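J.: what's the 3D shape of this:
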Amino acid sequence: METGFRKWIIVITIITSTIIELIDTTIVNVSINTMSGNLGSTLEDTAWVITSYAIANVIIIPMTSFLAQTFGRKQYYIGSILLFTAASACCGFSTNLWELVFFRFCQGIGGGALLSTSQAILFETFSVKERGLASGIFSLGIIVGPSIGPVLGGYIVDNYQWQWIFNVNIPIGLLAAFLSFIYLRDTPKPTVQKSIDWWGILLLIAGIGSLQVVLERGQTDDWFAANYIVALTAISVISLLLLVWRQLSIDNPVINLKVLKSGTLAISAIMTFVLGFGLLSALFVFPLYTQRIIGYTAFQTGTILLPGTMMAALISPFLGKMLQNGIRPQYLIICGFGLTAAFGFMMSRNNLESGDANFLLALIFRGLGAALLIVPLTALAVSDLKPADIPQGASLNNMMRQMGGSFGIALTNTYIAHREAINRTALITHVTASDAITLQRRQSFVRNFMAHGANYLHAVQQSIEALERTVVRQTFLLSYMDAFLLLAILNALCIPLVVITIKRRPVVKVGKIEIPDAH
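T.: From the prediction side, this is the model:
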């Protein structure tokens, strides 16, 4: 536990490191088109810039507790910051796509390590009674990072070269490494060197890495129609089953799965998976809707997300204080799932004419819901663990959030594609030569095109193309609305799961008075 100036310098350093790591999960998304043109690659190939970072993240996150114990947490943390910073610089200097993909993978290895290690350091910086406040502060990075990534990325792409998306990390990373070196206390490495579970590491890389590739690339390559997706799915299933068996049967596992004996951690991990599913799926669907349908730029889309994000950031420390003062985490989580469901229901009622005024309240609900989920789940996950088990518990919980996001984006993308086929079929059954409304719309298009100089035959051809664009736009709209509704239903269904975890507090008798035990 730290106090005074040193304590808050550590807090600032930890939050800064967390934010820059999570910003990099979304900042690249808005610059894919620009990168593709500058590097002379296809959009499908350029998407590996995003995929490689995500794969590295989910591989390294569950290993962070083991690696921190092996190398010493301070040394491992500073090394991870420096790796992240150096890889960022190399990304900015890359001259071809596959160089960039490789350095993004290295950046993900360094960045993924920051997330769980930061949480463990922050929990040790505060006393046990202040752990709720620590969760609130740590949640700032989780909430702010992914949301401001598109804003920052859009601004940089619109005003500077895309390389600055990576170069901005360099001074921040160097400052964070310097402050960590000065203010973090040394953590001794084990006096007895434990044997390294190389088979566990190999199975983890094969299982989680293959699964992440399947999730990231499945929809693009038509899932199991692609032979490599089938092969990677088999590798993932076999490797993960062997990994679980090995980790439970050896003395020095790379991932201590025995911490999942804590029912609180196990249930929190499930809810954190759902949180990641909803949080990143919403950040996936909303930009698609606003940019494809409403016509927003990437920067405008990011800007409209900011009020809800800032609201969430403002209340996070207060939520931490509420937990510290004894409020049950489950009550906050129920409110969080309720507000997130409300966001989905409200967004599912939008149309082609919707704008900022229609989105603002829904996005504020989304931001508040995210804070009400992230803060208590972060605290609840490790609440029953021994201090020595907290780093491993935090790592598993963070991995579940990342995996939830990966599953969420993959399944939401697939669901949208499925709904597009259904919605298009439903729409075009009404667009026929005998339909009065269709004929009226087509004649209106013909008159408009002829008024702008087209001859009759050309105007008829243009009217058919205009009808097709209208059908496509309506198809996308209905599909995105279906996706928002799906997210709303999934979040609403989580509320009963949370309710059953609320156990009646034991009662302590003081004389004739019964007082609920605060613990």
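
J.: rest of the way, CA atoms for contacts and neighbours
T.: Will do.

J.: Centroid-nearest residue for this protein?
T.: The residue lying closest to the centre of the chain (Cα atoms, centre = their mean) is Leu280, at 4.3 Å.

J.: doesn't Gly405 make contact with that residue?
T.: Yes. Using Cα atoms under 8 Å, Leu280 is in contact with Gly405, at 5.1 Å.

J.: so after the host helix or strand of Ala410, what's the next helix or strand?
T.: Secondary structure assignment for Ala410, by DSSP states H and E: helix 390-428. The helix or strand immediately downstream of helix 390-428 is helix 436-451, counting by DSSP H and E.

J.: What residues of that next one count as buried?
T.: Within helix 436-451, the residues that count as buried by 16 or more other Cα atoms under 10 Å are Arg442, Phe445, Val446, Phe449, Met450.

J.: From Tyr456, how far off is the last one?
T.: Here the distance between Met450 and Tyr456 works out to 7 Å (Cα to Cα, to the nearest Å).

J.: dump the residue contacts of the residue nearest to the centre of the chain.
T.: By Cα atoms under 8 Å, 6 or more residues apart in numbering, the contact list for Leu280 reads Gly405, Ser406, Gly408, Ile409.

J.: So the first one versus Met310, what's the distance?
T.: In this structure, Gly405 lies at 21 Å from Met310, with Cα to Cα as the measure.

J.: Next secondary structure after the helix ranked longest in the chain?
T.: Criterion DSSP state H: the longest helix present in the chain is helix 456-499. Once the chain leaves helix 456-499, the next helix or strand it forms, by DSSP H and E, is strand 507-510.

J.: and that next one, what does it pack onto?
T.: Secondary-structure packing of strand 507-510 (3 or more Cα pairs under 8 Å, 6 or more residues apart in numbering; DSSP states H and E): strand 513-516.

J.: Another for comparison:
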Amino acid sequence: MSSAAVHIHHEPLKGTQLVVGTVALSLAVFMNVLDSSIANVSIPAISGNLGVSPQQGTWVITSFAVANAISVPLTGWLTQHFGQVRLFMASIMLFVLSSWLCGMAPNIEILIAARVLQGAVAGPMIPLSQSLLLGSYTPAKSSMALAFWGMTTLVAPIMGPLLGGWISDNYSWPWIFYINIPVGLFTAWATWSVYHNRESATRDLPIDKVGLVLLVVWVGALQLMLDKGKELDWFNSGEIVLLTVIAVVGLIYFIIWENGQDHPVVDLSLFKGRNFSAGVIAISVGYGLFFGSLLIMPLWLQTQLSYTATEAGKVMAPVGVFAILLSPVIGKILPKVDPRKIASMAFLIFALVFFMRARFNTEVDTMSLMIPTLIQGAAMAMFFIPLTSIILSGQPAHKMPAASGLSNFVRIMFGAMGASIMTTMWDSRSSMHHAHITEAIGTGSTAFQQGMQNLQQAGLPEAGAYAVIDRNISVQASTMAATDLFYLAGFIFLGLVALVWLTKPKRSSGPVDAGGAH
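T.: Sure thing, here's the model as predicted:
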């Protein structure tokens, strides 16, 4: 991440080569982004098949995200060491191999290990696809190239839940990973046929080994603490206390060490800039809330409201409609409008969406579920592009790759943390509401006695009637817990509007780096 590779000048591509190159690079991005969302609706199927709880099943999502976050900062160093085409090809082929390993996994431990590998090798794929694509077009058409690239990153999250749901319902969950194999092999062949003679220059730079080890230690300890906290009863567990201490001490040592290095893994001096700091916090917190909700919604629909994976996917799919339609428009008007206004509008729309979801109940119909998801697409279009332009605003050219890489690293980390924190909070709030409802109705209440009587008259034994009432309480409790989280997210989004106005973006004449748009 420290500095960009020395570039050998290549002429822009033309004709068939340009088309094939653009399709190949976009397919790689599509496959990569699809894999971060396709498993969301398949978690109940995966966890049921492997005999673990849905909460443990969410490790399939977070393990990929954390490994991905750790490998992103290494892209700059790896590119200079191996060359961008060779690194991109290796990334694709290892992604295909790890996808096959995911599908073959006989238990949750091996699946998580394969997902860690998959996330790690996927890290360089997105930034490299962007730089290869920009090198394929003339500077005058670079905005069009970025718009096309950005579209791919927005189509994939729509296709992910739909495809994941359909595959889980009609085939078996391993196929959500096996579909990467033909796509990946075609992408590798097409990329090599077009780009094999367009390699970037390489040079040997020292890698900050201590910084890399510290990064892996504190990020890994933090994610393990967040994921296992609920299972081990948080700070009543010695393991959780130990993981927390390792994460905190590791982070402190990491910050001290990185600030004294000539070639740091992560250039922390970027945080001295107001635009960078406030922009990164805004995009990361917003993304964490968004990613967490992408996980909670399908889980709630399937485990509590008896939706199939396909139906849950259909509810989540409309998020991309406005995102795709409005992204080119936002890209066009951004140079003429203060990006803080567009970003503020995004956060206000996100807040509206979450306040609408906070009104959901157990009787909610599919149309009411889909309307906020549809509106959320408009917020997505106004979220990534302006905030990325604020983050990169005023950065010198040689710092751009480091700034883009570091902002992506923090954002992806917050996505993984958002998923862990929201599932944990949902579970604990569900237990609390379940206890409150049980206390309120009590075995002596008229409503409870009437309910038991009705169920037993319908032919259920006493134990069966108790089970039905307990199930109804559980559905009600988890729905109330989900709406609590939606209210909280809505208020946090309102707070992020103020954060955006702490920045003072400078106008840039160059195209916006869409590096955040996945």
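
J.: now the helix holding Ala410 of structure 1, how far from the chain's geometric center?
T.: Computed by Cα atoms, centre = their mean, to the nearest Å, the chain-centroid distance of helix 390-428 of structure 1 equals 10 Å.

J.: and it with helix 456-499, angle?
T.: Using axes from the mean of the first three to the mean of the last three Cα atoms, to 10 degrees, the inter-axis angle of helix 390-428 of structure 1 relative to helix 456-499 is 140 degrees.

J.: once aligned to structure 2, how far is helix 390-428 of structure 1 on average?
T.: Compared with structure 2 after the fit, helix 390-428 of structure 1 shows a mean deviation of 2.3 Å (mean Cα distance after the TM-score superposition for structure 1).

J.: So which bits of that helix are buried?
T.: By 16+ other Cα under 10 Å, the buried positions in helix 390-428 of structure 1 come out as 390-417, 419-420, 423-424.

J.: and what of stretch 118-131 of structure 2?
T.: By neighbour count, and taking 16+ other Cα under 10 Å as the criterion, the buried residues in stretch 118-131 of structure 2 are 118-130.

J.: In a markdown table: those, plus secondary structure and distance to Ile391 of structure 2.
T.: Compiled in a markdown table, the buried residues of stretch 118-131 of structure 2 are given as follows (DSSP: H, G, I helix; E, B strand; the rest coil; distance: Cα to Cα, whole Å):
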| residue | secondary structure | distance to Ile391 of structure 2 |
| --- | --- | --- |
| Gln118 | helix | 28 |
| Gly119 | helix | 25 |
| Ala120 | helix | 25 |
| Val121 | helix | 26 |
| Ala122 | helix | 23 |
| Gly123 | coil | 20 |
| Pro124 | coil | 20 |
| Met125 | helix | 21 |
| Ile126 | helix | 18 |
| Pro127 | helix | 16 |
| Leu128 | helix | 20 |
| Ser129 | helix | 21 |
| Gln130 | helix | 18 |
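
J.: Mind picking the two most distant members of these?
T.: Considering Cα to Cα, no two members of the buried residues of stretch 118-131 of structure 2 lie farther apart than Gln118 and Gln130, which are separated by 19.6 Å.

J.: quick one, strands of structure 2?
T.: Listed in chain order, structure 2 contains no strands at all (DSSP state E).

J.: and the residue lying closest to Leu396 of structure 1 once chain neighbours are set aside, what is it in contact with?
T.: In space, not counting the residues next to it along the chain, Leu396 of structure 1 is nearest to Pro62; the distance is 5.6 Å by Cα to Cα, 6 or more residues apart in numbering. Residues in contact with Pro62 of structure 1, defined by Cα under 8 Å, 6+ apart, are Ile255, Gln392, Ser395, Leu396, Met399.

J.: Between the residues you listed, which sits nearest Ala381 of structure 1?
T.: Minimum distance to Ala381 of structure 1 across those is 9.4 Å, recorded for Leu396 (Cα to Cα).

J.: any idea what that closest one aligns with in structure 2?
T.: Using TM-score structural alignment, the equivalent of Leu396 of structure 1 in structure 2 is Leu406.

J.: just checking, that match touches Val266?
T.: Yes. Checked against Cα under 8 Å, the pair Leu406 of structure 2 and Val266 is within contact range at 6.7 Å.

J.: Structure 2: which residue goes with Ile12 of structure 1?
T.: Going residue by residue (TM-score structural alignment), Ile12 of structure 1 aligns to Val23.

J.: any idea how far Glu363 of structure 2 is from that match?
T.: Distance check for Val23 of structure 2 against Glu363 of structure 2: by Cα to Cα, it reads 44 Å.

J.: out of those two, which sits in the more crowded spot?
T.: Counted by other Cα atoms under 10 Å, Val23 of structure 2 and Glu363 do not tie: Val23 has more neighbours, with 18 against 7.

J.: mind listing the helices for the stretch 251-400 of structure 1?
T.: Chain-ordered helices for the stretch 251-400 of structure 1, with DSSP state H, counting those that start in this stretch as the definition, fall at 263-289, 298-324, 329-347, 356-381, 390-428.

J.: Can you name every helix or strand that the shortest one contacts?
T.: Right, the one you point to is helix 329-347 of structure 1. Of the remaining helices and strands, those touching helix 329-347 of structure 1 by 3+ Cα pairs under 8 Å, 6+ apart are helix 356-381, helix 456-499.

J.: And Trp98 of structure 1, how far from Ile12 of structure 1?
T.: In terms of Cα to Cα, Trp98 of structure 1 sits 35 Å off from Ile12 of structure 1.

J.: Kindly report the same for Pro150 of structure 1.
T.: Where Ile12 of structure 1 is concerned, Pro150 of structure 1 sits at a distance of 23 Å (Cα to Cα).

J.: One more: Gly132 of structure 1?
T.: Here Gly132 of structure 1 is placed at a distance of 17 Å from Ile12 of structure 1 (Cα to Cα).
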